[in-house]
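Sharing a model that was predicted from the sequence below.
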Amino acid sequence: MTVLFTIIMNMVNIQMSFAQSTNHLPKDKTWKLVWNDEFNGKELDTTKWGFRLHIMQTRHITWTDDAYKLDGKGSLLMKAYKNEGEYHTTQLQTGSNFMDRPGNQYGKTELTWPIANLKSPKFLHKYGYYEIRCKLPTQEGWWVAFWLQSPTIGSSLDPLASGVEIDIMENFKRNGTISQNIHWNGYGENHEHEGSGEMKMGLNDNEFHTYGVDWSPTGYVFYVDGKETWRISGPVSHTEQFILVSAECNGYREGAASPILKEAILPDYFEVDYVRVYDEVKI
């Protein structure tokens, strides 16, 4: 029993040491690493990640499961590329939203029956610090994001129970700006939103930066490179949520690729060094 206890404590200490060695963690709390992907090797860990291919009951014709690669040096390279006149990206997720599970085919907007089977999430979590270290794209015409989503967002008018979309980093333009946002009550007439607005921080500099959020029962505090950038007290989701690392080509939600995307030099890459999740350790 003593040996087992020692082994467990050593593992906890290693996790805490690893967490605290990252300078960009919020320094007002003590953290323990509870989930991570360092993207080592050359194959995506599909025990951690799945692919988002549908949006609001419709197959998104440009989201694929092949617009990425691992470089073998510890980075995930998510790309935008062109094939047979269409542009493609990949969206990775550790769970799924109940609205993104139809049984229909490309481009059809009607809901068919039966809809797709429910799938067990690969990782759901509640509260803690969520961080990505990444290098933003260089070409205009596509956008990338790191965010948290609830499997049941919009299923009720109680966002504390049904969840809140937490956008830790959204990068739409190549002018050095990002935004941080929360959305709740679904995506229809009841939809509500608060955000940081466009923050110009010189982040499209072809360097790695970290983006994180401390999600606690009292609110959300957002960070870039360890510095607080935005905070909001709620509404606070009190349900477990999943992680997305996503990329999307501009224009397709309106029916076709945007003209600016057609001028991009592709493939272009969104390079991710790691994704990590920490829990606060109460001392």
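That came through, no problem.

contacts, neighbours, all on C-alpha from now
Fine.

quick one, helices of the chain?
Listed in chain order, the helices of the chain (DSSP state H) span 2-20, 159-162.

Residue 264 contacts residue 140, doesn't it?
Yes. Under the criterion of Cα atoms under 8 Å, residue 264 makes contact with residue 140 at 6.2 Å.

more crowded one of these two?
More crowded of residue 264 and residue 140, by other Cα atoms under 10 Å: residue 140, with 19 against 16.

I'd say that one and residue 171 touch.
No. Between residue 140 and residue 171 there is no contact under Cα under 8 Å: 10.5 Å.

Nearest residue to residue 66 in space, ignoring adjacent ones along the chain?
Of all residues not flanking residue 66 in the chain, residue 90 sits nearest, at 6.8 Å (Cα to Cα, 6 or more residues apart in numbering).

And for the one you found, the neighbour number?
Residue 90: 23 neighbours (other Cα under 10 Å).

do the one 5 residues further on as well
Here the neighbour count serves as a burial measure; for residue 95 (other Cα under 10 Å) it reads 25.

Hmm, it is touching residue 123, no?
Yes. Here residue 95 reaches residue 123: they are 6.3 Å apart, a contact under Cα under 8 Å.

Going along the chain, name the strands of the stretch 151-283 of the chain.
165-171, 177-184, 192-195, 199-200, 209-216, 219-224, 227-232, 242-249, 268-281 (DSSP state E, counting those that start in this stretch).

one more structure, for comparison:
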Amino acid sequence: MRTFPRTIAAAALATALLALAAHAPAGAASTAVDPATPAGVQPAAGPPGTLVFSDEFTGSALDTAKWKVRDQERTESDRTDGIRWWYKPANVRVIPDNGGNLAIDLRKLTTNQYAGGRVDTDGVFDYTHGTIEARIHVPPTEGHLGAVWLQAHSMGSELGTAADGAEIDLLESAYTDDRYAATIHYDGYGTDHKQSSQIVAAPSLHTTHYHTIGLNWAASKMEFTYDGTVVRAVTDTKLISQVKEYPILSHEVLDWAAGDVTTAPLDYQSTMYVDYVRVWQ
């Protein structure tokens, strides 16, 4: 579970154009769609749709007209092991080899201080209902985890449901074995907070590059998918957001992740890699 303040969008003109494209009618040209995405590509698991957003992470630098890169401390207020950690832009890079990949590294800053990274499309692209897929590799869990998630711009607490916004965690790789948490947080992060979580099996999660993490999101059903298979289905509408959500990719040093971050190798073996992100409606 995570929360943070919103930031002002950079590159106002590009932001406006991307936002317009993200909400354009089906079939309209979209500048949010990466030209490098294969024509006509459809979800690995989910209904066919119109591609409204994609990034194949080609080139040598992150497209900052699409993605915000966070720079903030994220140490938990109740953490007791003495570890502090941050999201740092220096840990976010694009690797041009093999068609391009986003890399989010794990680094030690100084004694008991570590940094992961995070990118998101807050203020640039959001959507309500559709299918999102991310092809990723998450490293072995040693006090840190890779995450793919959606976040609403607000999460009210007056409804007692997720209808007015939720944090939807498609994946949090918090375990040393091949499983992960698929979780929905709603009614804010205070005393009214509620969550619904399921631990799902994920064969070869840490050992094989790559795996496709997805969510088929409709008004009355959500399906969490792993490598083309539905691993969690949600039909209780009180758990389903009905408002706009934006995608997030992050590498975190959370205290409840299995293992010990102080023993992590802090090289390519501790890096989260993303081949692409695609959204259809």
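Now that the structure is in, tell me what you want to look at. Keep in mind it's a predicted model, so treat the numbers as computed, not measured.

can you list the helices of the first structure in CSV and add mean neighbour count and distance to residue 244 of the first structure?
Converted to CSV, those look like this (neighbours: other Cα atoms under 10 Å; distance: least, Cα to Cα, whole Å):
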stretch, mean neighbour count, distance to residue 244 of the first structure
helix 2-20, 13, 21
helix 159-162, 20, 18
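
Quick check: which of those is nearest to residue 232 of the first structure?
Minimum separation from residue 232 of the first structure across those (Cα to Cα) falls at helix 159-162, 14.4 Å.

so how much does that closest one differ from the second structure once superposed?
In the superposition with the second structure, the average deviation recorded for helix 159-162 of the first structure is 4.0 Å (mean Cα distance after the TM-score superposition for the first structure).

Identify all contacting residues around that helix.
For helix 159-162 of the first structure, the surrounding residues in contact (Cα atoms under 8 Å, 6 or more residues apart in numbering) are 150, 152-156, 184-185, 235-239.

ok, 6 Å please
For helix 159-162 of the first structure, the surrounding residues in contact (Cα atoms under 6 Å, 6 or more residues apart in numbering) are 152, 153, 236, 237, 238, 239.

so stretch 48-65 of the second structure aligns onto which residues of the first structure?
Using TM-score structural alignment, stretch 48-65 of the second structure corresponds to residues 30-47 of the first structure.

I should have written stretch 172-181 of the second structure there, sorry.
Alignment of stretch 172-181 of the second structure against the first structure: residues 170-179, by TM-score structural alignment.

Ok, stretch 208-228 of the second structure next?
The aligned range for stretch 208-228 of the second structure is 206-226, by TM-score structural alignment.

circling back: which residues does the residue nearest to residue 66 of the first structure contact?
63, 64, 65, 67, 247.

if we go to the second structure, which of the residues you listed are intact?
Contacts conserved in the second structure for those, using both residues aligned by TM-score structural alignment, their matches' Cα atoms under 6 Å: 63, 64, 67, 247.

among the residues you listed, who's most crowded?
Ranking those using other Cα under 10 Å puts residue 247 first, with 25 neighbours.

excluding its backbone neighbours, what's nearest the aligned partner of that residue in the second structure?
Counting by TM-score structural alignment, residue 247 of the first structure lines up with residue 251 in the second structure. Nearest residue to residue 251 of the second structure in three dimensions, chain neighbours excluded: residue 146, at 4.6 Å (Cα to Cα, 6+ apart).

State the number of residues packed around that neighbour.
28.
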